[in-house]
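K.L.:
have a look; sequence and predicted model below, questions after that.
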Amino acid sequence: MRRFARTLGAAALAVSVVAGTAGWASADAQTAVTGPPPGSAAWRADTTTAGRPLPDPQTASPAEVAAFFAGLDAGRQRQLVLAHPLVVGNLDGAPLPLRYEANRLAVTATGKARYASLGALGRHVLAFDPRGRGQVAEVFGDLESAGHVAVIVPGSDNDAASHDAPRKPATGPAGMARALRAAAGPDTAVVAWTGYTTPVGMGLDAADGRLAEAGAARLVRFTAGLRAVGAPAPALFCHSYGSVVCGLAAHDTDARDIVVYGSPGVRADDVAGLRTRARVWAARGPSDWIADVPNVEVAGIGHGADPTSPAFGARRIPADDVQGHTGYFAPGTRSLAAFAAIANGAAR
């Protein structure tokens, strides 16, 4: 009876303190943005621009999308970008240059100041969805020619508006991606992927798996899209609640490495429970408050075992010089050096 009471107490504590990145904001429940991109109805109805039926954004696989675009000349491809920028920009498997161009058009078309910087020349926005709080994926480096690819999967309180907002250096999705690219070298492209609806603050959304499940499905499709355009199998770097997303996606993605840091758990008891061929790595700094989150899962609340525990079986990443919950990519840290070696294929 005492053990049961302790478990219930731990679960209650998990509800109150499991959170993502920086936010101690209000615990508003979020509605996950799922399904095909905006504009899909008009895309499906378009039977003239490409001279043939267009692949359904919801049901066509990224490989099928890639094959469709390979059969179009440059003029037809360009017409689709101009007619359907929100679809082309978010269509996994479409050629990368077309997606970059389409997303510049889509960002500009929103007319919203909070997104304006994403449309600047020289930025490579691989996905942009303005629905809800907004989702975005941005590439740092040359994804078309890179020998190695890394994908940053962030945690709570991240969206399209905050993706590259001013904050402490080497934190936030874009900041982590820039730091990793600089450390890993020019042959590594890094994608900052805020491609799912993240929790806000410290409410129930951060303690259960509902948003992570929706995010995992989107992450699996995104990585399949990378494969469809010939990119190398990625290393996933998954922070805080983002590690829950990666844990749920692990079985279905072809990632070569999965790195979780500042993680509340990945909804698996051990590495074997992830059912992945990827190498699994884990890091937690000595002052990261995530260590105070109970590693329990009761009635869907909490995210399970501590990935840094010996029993979990992940490869440990040195993080003794990491400060706080978001300091893993700070220049000069042992964690960043280890992350860079994983990203560029040097780690063994």
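P.N.:
Done, it's in.

K.L.:
use CA for all of it now, contacts and neighbours both
P.N.:
Fine.

K.L.:
quick one: the most centrally placed residue in the chain and Met176, what's the gap?
P.N.:
Note on the chain: the residue nearest the mean C-alpha position is Val153, at 3.0 Å, using Cα atoms, centre = their mean. As for Val153, its distance to Met176 is 10 Å (criterion: Cα to Cα, to the nearest Å).

K.L.:
please apply the same query to Arg76.
P.N.:
37 Å.

K.L.:
about what we covered before: which residues touch the residue nearest to the centre of the chain?
P.N.:
173, 192-194, 236-239, 242-243, 246 (Cα atoms under 8 Å, 6 or more residues apart in numbering).

K.L.:
what does Met202 give?
P.N.:
Met202 neighbours (Cα under 8 Å, 6+ apart): 15-20, 23-27.

K.L.:
next up, a structure to set beside the first:
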Amino acid sequence: MRRFARILTTVALVATVTAGTAGWASGNAQEAVTGAPAGSAGWRAAGLPDPERTSPAGIARFFAGLDPVQQRELARTHPTVVGNLDGAPLALRYEANALSTHGRYGGARVLAHDPRGRGQVALVYGDLTRAEHVAVIVPGSDTDAGHVRPLADMATALRRATGGRTAVVAWAGYTTPVGVGLDAATGRLAEAGAERLSRFTDGLAAVRAAEPSVFCHSYGSVVCGLAAHGLKAKDLVVFGSPGMRAANVTELGTSARVWAAKDPTDWIDRVPNVEWAGLGHGTDPTDPSFGARRIPADDATGHGGYFAPGTASLRTFAAIAEGDVR
């Protein structure tokens, strides 16, 4: 009977994600963009540090040994590598990405821009080198270099809620699922994203940015759950989460404080919290048994309403980012 019940639950899960709780689904599996940035073959041929094998700390040491003229020459000659090289000086990455994006993302500085696949991008609001507090927002499905507006709106809302004191990174740095389909029900894309997110936070540490609070929305919380054990973060905040591929906070293997929010109208609540045969993402992080600190979200609306002005969730997010909540 238990096996039959689990099968029924899994069938319900597949029906939910493929028929679409949001009313639609994607029929195309996404291929995760991984590995070294575009243009790395020429970079390696020039005898420069391998972008994959060299740690962000090693990249930081390499650039520290160059004078400003040499640094800028590398950014000009290899913009797609330098612009995506975790551990490289932030100002140099901004300069390199300005060459490749041509001002496409107004109002933000571009910390990463990978044109491969659907495109990946990391946008910075504020000054990462001077801000006492840093936040990184990891999005869920349907986010890429060409569809970044909802994520950018989250980032600007959080920055405003902190009075402009927190620098915020909108990190669309992994291949997200498209729609609500099997990609969203499995951890395949999240596993690739977790590696990229961990390296990104290593890069922030290498340039001496403040240890961030990481905010993870929807499928992004699956990425954060898989990355948690190696993530350099002081807080891990999930909202609208289908699960983190862990049964509880202890299984995440993180020293970060873990927080969770889900509003009563969020359709994610209708996705069964199971993990079986590779499908589903496990325990609801807002379940008391998970052990996360609960964030009030009763006045938020829907799956994307957690950053709406005036909501308890946004106020709490801002307080967490600024270290005002114990």
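P.N.:
Okay, I see it. Values in this document were obtained by computation on a predicted structure and should not be read as measured data.

K.L.:
overlap between the contacts of Met202 of structure 1 and structure 2?
P.N.:
Retained in structure 2 (both residues aligned by TM-score structural alignment, their matches' Cα atoms under 8 Å) from the contacts of Met202 of structure 1: 18-20, 24-26.

K.L.:
of the residues you listed, just the buried ones, ChimeraX syntax please.
P.N.:
Here is the ChimeraX selection string for the buried members of the kept ones among the contacts of Met202 of structure 1, based on 16 or more other Cα atoms under 10 Å:
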select :18,19,20
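
K.L.:
wait, isn't Gly242 of structure 1 in contact with Asn158?
P.N.:
No. Counting by Cα atoms under 8 Å, Gly242 of structure 1 does not reach Asn158; the two are 10.3 Å apart.

K.L.:
next step: the contacts of Met202 of structure 1 restricted to helices.
P.N.:
15-17 (DSSP state H).

K.L.:
out of those residues, which are buried?
P.N.:
Buried members of those, scored by 16+ other Cα under 10 Å, are 15-17.

K.L.:
so between Arg76 and Met176 of structure 1, which is more surrounded?
P.N.:
Met176 (25 against 14; other Cα atoms under 10 Å).

K.L.:
residue in structure 2 matching the more buried one?
P.N.:
Correspondence of Met176 of structure 1 to structure 2, assessed by TM-score structural alignment: Met154.

K.L.:
pretty sure its match sits in a helix.
P.N.:
Yes. Assigned with DSSP: H, G, I helix; E, B strand; the rest coil, Met154 of structure 2 falls within a helix.

K.L.:
pretty sure it contacts Gly304?
P.N.:
No. Between Met154 of structure 2 and Gly304 there is no contact under Cα under 8 Å: 9.2 Å.

K.L.:
so of the contacts of Val153 of structure 1, which ones are in helices?
P.N.:
173, 242-243, 246.

K.L.:
what about Ala261 of structure 2, distance to His113 of structure 2?
P.N.:
30 Å.

K.L.:
these two: which is more packed in?
P.N.:
His113 (28 against 25).

K.L.:
longest helix in structure 1, by number of residues?
P.N.:
Counting residues, the longest helix found in structure 1 (DSSP H) is helix 210-228.

K.L.:
ok, and what's touching it?
P.N.:
32, 34, 62-63, 66, 92-94, 195-199, 205, 232-234, 241-242, 244-246, 248-249, 252-255.

K.L.:
and those residues, which are buried?
P.N.:
Among the contacts of helix 210-228 of structure 1, the ones that count as buried by 16+ other Cα under 10 Å are 32, 62-63, 66, 92-94, 195-199, 205, 232-234, 241-242, 244-246, 248-249, 252-255.

K.L.:
pretty sure Val259 of structure 1 sits against Trp281.
P.N.:
Yes. If you go by Cα under 8 Å, Val259 of structure 1 and Trp281 touch, sitting 4.6 Å apart.

K.L.:
who has more neighbours, these two?
P.N.:
Each of Val259 of structure 1 and Trp281 has its neighbours counted (other Cα under 10 Å); Val259 has more, 27 against 21.
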